Every structure is written in C-alpha cells, then in structure tokens.
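Chemist: Quick one: sequence and predicted model below, then my questions.
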Amino acid sequence: MNSKTIDDITAAGAAGLIAELATASCGPALVLIPTDGLGAGLPGEVPILFDRANQKVIDLQSTINAARQEPARRKGVAKVETLRSFIDLANRHKDETSAIFGTTIWPTPKLTAVLNYNTGTSPHWNDHRIIYEFPLTEEFKAWIEGDGDGMDQATFAFFLEEHAAELSAPFDGERSEYELLFKERFATPADLIALARHLEVFVNAKAKQGIRLQTGERTIEFSEEHLNGKGEKVDIPGIFMVSVPAFLDGDAIRIPARLRYRIKGGDISWSYQLYRWQFWLRNKVQQDLAKAGEKTELPTFEGAPENG
C-alpha cells in the first residue's frame, strides 16, 4: 500500500471521528440530579434528559408515564350505599396507613375511609378514599318531614295507619323515664291504631277539650250537632315510641314522640314532635363509626379528613 492510500484512510477515519463527536455533543444527555436535603418522599437521584442542541430539559416523567399499562398507584373516591359495603371495601384496600373519619352531625353524616392517609412519621397522598353518606330511608324521611306539622283529623288518622309498622311499645326503662319527664301516659302501638280508627269515625264531628285526669290521661269529646252536644269521649295518650331504620339496610333507631292537638271552633289539628331526634341520629352514626373501626381494625376519628 503506498503512502497516498494510507493518508486517504487516515483522513477518512479522522472525519468520521469528528462527525461522531459532533453528533454526540448535540445529542441529549442523561443527567442525575441528587436530592439530598430537599425533603422526604424523594428518591436519592432524579433523572432528567437534557437536550444539548436546543438547551432544554426533556420531560422524562410524562414520556415514561405515557407508556404505562397500569396506574403507578391507587387513587380516587368510591361511594357505597350501605355500612356493610363500606366495611368490606375498606378491608379489601386497607394498609398500615389507612384511617376512618366520621362526620356525625346532621344534616351531613358521613364515614370516610382514607386508605393512604398520613402516618405519624410521614405524609401520604390522601387521595384514595371510600365514602358512605348514610342514605336515609323513605320511612325516616316521612317522620322527619312531618315533625311538628299540623294535620287535619283525616290526614293524621291516615298517617298513623300508614306508619303503624314503625310504632313500638316502650321498654320498661323508656316508660319510666319519659312518663316522668313529660307527665304523660305512654301509648302502645295498639293504643295509637285504636286512636286512628276513632278519629276516622269522628272525622266530621265537632270536638271540644275534655278533662285531664289525675292519671295523666286526656280526653277529647266528639259530638254530632244533631245529638245536642252529647258525644263520645276519646282517650288521648301523650307520648309514643317510633322505631324506624334511619339508613338503608341499617338497624332501627328509637325516638320518643309527643302527641299534640289544638282545638279551635270545633275543628282539631293534630301534630307530633320527635324528641331530640338529631341526638338519636348522631348516636346511631357514632355506633356505626365504632363498628366500622372494629370490623376493619383501623383507627377512627370523629370529624373529617383534610380536604373533606
């Protein structure tokens, strides 16, 4: 091989090397950024891709995430309609960071399981949740909506018969407590059904106030005009017990109710007043919060987590 051929080869190799170096100097470079001292929750190094030709950083995270076939972590909010579903779903997803919060005050009772909640030593995302908003039964809604509203005799008689299944006899402790408190006689469900039927009979009759007896009983006298004032006396109890499930698929709560009436010009208006029903409702929510904590073995807190 003569010297000219060797020179030609050497020149070609040098040109290729120069081109390779030029290309490398313009290509992207992987740079590792140390995170020491920048706070918890970071890896030791964060990789970035630097485009040397255009002098800018290429977003590696979005590029890599776009290629994911499954989410990097669990997040989102599941809403359930029963306490049992809340407990079962919490048990399915819980870990050592999970916790349950209970908003127990009307009108927005709610249980919230935060499955990735903060621990005592480190923060977490707090964005994977299960919510149970205590859906009300139609029966409970009817009692609440009618609380304190005046009803004519026919309407009240119909209401008692329509909701007879939600009337309950008082327990011995309830009877002694509330009869002493209200100085009234406790009615059994049979008493109230009998009252409703009496009211149906005398729906067109005139009413006048009867006598309050020493036993705490009250009477109303109903009379037809053609009887010259001679009428029938109906015994009116003062309190009764409502036992109704407040929430779908939930246990019944017991609420004492006072029976009221007003007579004006021979016409009578009936109403009932549920005694401290919001207290009994909150008590039920507190019991369900405790039950959820027991069945899931998670810590419980009365209140709401960060961001609701």
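Modeler: Yep, that arrived. Numbers count the residues shown, from 1 in each chain.
Chemist: CA only for contacts and neighbour counts going forward, please
Modeler: Fine.
Chemist: host element of residue 301?
Modeler: Using DSSP states H and E, residue 301 sits in strand 300-302.
Chemist: list the helices and strands that strand packs on?
Modeler: In terms of contacts (3 or more Cα pairs under 8 Å, 6 or more residues apart in numbering; DSSP states H and E), strand 300-302 is packed against strand 99-103, helix 277-296.
Chemist: Comparison target below:
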Amino acid sequence: METKHETNLAETLARELKSPIEIASNTAAALRRVALPPGWTLEEQDDSMKLPAPLRKTATVRLRDADSFIDYVKRHGSLTDSTVWCLADYVQGKIAFTAIINDQGEDPGAAAWRDHRAYFAPEFSEEWRRWNGKNKQPMSQADFAAFIEDNLKDIASPDSAGLPSGAAMLEMALSFEATQDMRFKSAIRLSNGGVNLSFVQDDDAQTLQKMSVFERFAIGIPVFWNGDPYQVDARLRYRVRDGKLHFWFELVRTDKILEAATSTVITTIREKTGNPFFFGDPFAN
C-alpha cells in the first residue's frame, strides 16, 4: 500500500522536474499514460500544419459527374485499398456513391483510417424534375394545357404503341384552353382508349362542344443530367369539381426507370475504376 510519505515524495519530484512523469506506455497502440502534479493541466498542440507536407492523405470531396468521380478514384486510390459503395432507394429517388480511398484491404492484420472519401450523387435532369414535380398534381384546364405546351418536346410517340404524338397532345392542349370557361357536361369512353368530353356554355345549355382526350401517353426524357433518354409511360386522369375539370397525370413506375438509368451509371463506375464495389452504407452503425 502506498504511504503518505511516498505520495508526497512523488509530488515533490514532479514539481522539481517540471514535467509529467510517464508511468506506462504501449508502443504498439501508440498509447501513453502520464501522472500530472496537482494543479497541472494537459494541453494538446498540433504542429502538423507546419510540416512541409501532411503525414498522410486525407480529404472529403464531392464530385458533380460520374467521369470526375471515376478520375478522382483512379488518381488517388489503388485497386487493393480503395472501395466504392452505392446506396440506392429507387422509390424515394435517392442515389449516392461513396469511394473510400484509404479503406481496409484484404489483409486481416492491416487497418486503415478510412478518412479519405469521395462522394457522388447523380444530378437529375431538368426534364425529370419538371415531370416528377407535377406528377399526380391536379391542375386546371388552362394550367394543364400550359404545362403540355411548355414541355411538348418531351412527348414521345413510340412505333406501334397506339400512343398520341406530340402534335395530337398539342391539339388536346389547345382544346383545353378553348373550353376552360365552359361547364363540363359528360364523358364517354371510346373504344380506342380515349375519352370524349362534352361541354356547354353556362349561358346557353343547348350549345354543346366535344373534345377527345387520351387515357395514356408517353414521354421520352433523360433521368440524369447529360444522360440517355428513357421512355416513361403516363396515365391521364381528370376530376370534376363545381362543373369544372381538373387534370393530372400519373407517371408509371418511375422507380423502375430510375433503376435502369442507375444501372448504367453503376456499370460505368465498376468497369472504369476496377475497385471492389459494394451495395450498402459504408458507415452504418
């Protein structure tokens, strides 16, 4: 048992030396334990910024396109100690890639800091943002007509699909504008999948005007910025409220379109980097 005399002696010795006394160390773990005299505090000073160069590479960067992401991984990484991860939620529309430049390799006895990282999230195209932004959003006849006119170049007319062309969609949009002040009367479904809508003037119930609309149409748009276009099918819907029609469209299985576009990006990254590739969160607890 340590006596009071021995304790006083250690404190006196520490004050005379004017430095802490090391009582244990572990070189392998770079761990040191020191005893400080009463009233002393231990401060940490990092002078690494004064060195001619850092002791090791460390960084966190975000890239804007796949080519930049690939080039960064190849420039700073290695085939043995760098990994690439993909975290994808196609329903929520979230795609993210992470490259860990100094990841832990196959050697079970070797560890790495994993603090040199590159991030890349593909940027959605303006067309994709526009159509998804209005997906399932009811619009008045005039607003829907304006949206179709503004984005007419995106309307696709696949061969042998029986879907309306851009010209036919424009004609429908113009009809919407012409009937926006009329009162809706009835709707008759046609054998070709379309719908015949009847309108009357509020001040003349005998005046009848008919307009044909399409139940389905298709758009051809890129999912990602500077990417290839994909066909996206859409269903046209309408609802009557106070004698007025409101229209909207429902894009069909955008999650599968996003998955297909992402698969192309994944293939490009895997082939051009050559690094181990994983699906998941590299920093999950």
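Modeler: Sure, I can see it. Being a predicted model, the structure only gives us computed values, none of them experimental.
Chemist: Please identify the deepest-packed of the helices and strands packed on strand 300-302 of structure 1.
Modeler: Comparing those by mean neighbour count (mean count of other Cα atoms under 10 Å), strand 99-103 ranks first with a mean of 24.
Chemist: on that earlier part again, please tell me which residues of structure 2 the strand holding residue 301 of structure 1 aligns onto.
Modeler: Using TM-score structural alignment, the residues of structure 2 aligned to strand 300-302 of structure 1 are 277-279.
Chemist: now that stretch: how far from the chain's centre is it?
Modeler: Offset of stretch 277-279 of structure 2 from its chain centre (Cα atoms, centre = their mean, to the nearest Å): 17 Å.
Chemist: can you check stretch 45-59 of structure 2 too?
Modeler: Averaging C-alpha positions (Cα atoms, centre = their mean) puts stretch 45-59 of structure 2 34 Å from its chain's average.
Chemist: Show me the contact partners of that stretch.
Modeler: By Cα atoms under 8 Å, 6 or more residues apart in numbering, the residues outside stretch 45-59 of structure 2 that reach it are 115, 116, 117, 118.
Chemist: ok, 7 Å please
Modeler: 115, 116, 117 (Cα atoms under 7 Å, 6 or more residues apart in numbering).
Chemist: Quick check: PyMOL command selecting the buried ones in those.
Modeler: Per 16 or more other Cα atoms under 10 Å, the buried members of the contacts of stretch 45-59 of structure 2 correspond to this PyMOL selection:
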select buried, resi 116+117
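Chemist: and the contacts of stretch 45-59 of structure 2, which of them are in strands?
Modeler: Among those, the residues falling in strands (DSSP state E) are 116, 117.
Chemist: Among the contacts of stretch 45-59 of structure 2, which one lies nearest to residue 9 of structure 2?
Modeler: Nearest to residue 9 of structure 2 among the contacts of stretch 45-59 of structure 2, counting by Cα to Cα, is residue 115 at 45.5 Å.
Chemist: The closest one matches what in structure 1?
Modeler: Aligned partner of residue 115 of structure 2 by TM-score structural alignment: residue 127.
Chemist: Could you measure from its match over to residue 116 of structure 1?
Modeler: Residue 127 of structure 1 sits 7 Å away from residue 116 of structure 1, going by Cα to Cα, to the nearest Å.
Chemist: I'd assumed residue 247 of structure 2 was in a helix, is it?
Modeler: No. Assigned with DSSP: H, G, I helix; E, B strand; the rest coil, residue 247 of structure 2 falls outside any helix and is strand.
Chemist: Would you agree it is in contact with residue 235?
Modeler: No. Residue 247 of structure 2 lies out of contact with residue 235 (Cα atoms under 7 Å); the separation is 10.7 Å.
Chemist: would residue 208 of structure 1 count as being in a strand?
Modeler: Yes. Residue 208 of structure 1 sits within a strand when classified using three-state DSSP.
Chemist: Quick one: residues contacting the equivalent of it over in structure 2.
Modeler: Matched by TM-score structural alignment, residue 208 of structure 1 corresponds to residue 185 in structure 2. Taking Cα under 7 Å, 6+ apart, we find residue 185 of structure 2 in contact with 198, 199, 200.
Chemist: how much space is there between residue 275 of structure 2 and residue 82 of structure 2?
Modeler: 6 Å.
Chemist: Neighbour count: these two, which is higher?
Modeler: Taking other Cα atoms under 10 Å, residue 275 of structure 2 and residue 82 do not tie; residue 82 has more neighbours (25 against 21).
Chemist: Quick check, that one in contact with residue 101.
Modeler: Yes. With contact defined as Cα under 7 Å, residue 82 of structure 2 and residue 101 form a contacting pair (4.5 Å).
Chemist: Quick check: closest non-adjacent residue to the match of residue 115 of structure 2.
Modeler: Leaving aside its sequence neighbours, residue 127 of structure 1 sits nearest to residue 75 (Cα to Cα, 6 or more residues apart in numbering; 5.4 Å).
Chemist: What is the equivalent residue in structure 2 for that neighbour?
Modeler: Checking with TM-score structural alignment, residue 75 of structure 1 has residue 58 as its match.
Chemist: Could you count how many residues lie near that match?
Modeler: 13.
Chemist: Give the buried residues for the strand holding residue 301 of structure 1.
Modeler: When burial is assessed from 16+ other Cα under 10 Å, strand 300-302 of structure 1 yields the following buried residues: 300, 301.
Chemist: how big is the offset of that strand relative to structure 2?
Modeler: With mean Cα distance after the TM-score superposition for structure 1, strand 300-302 of structure 1 departs from structure 2 by a mean of 1.7 Å once superposed.
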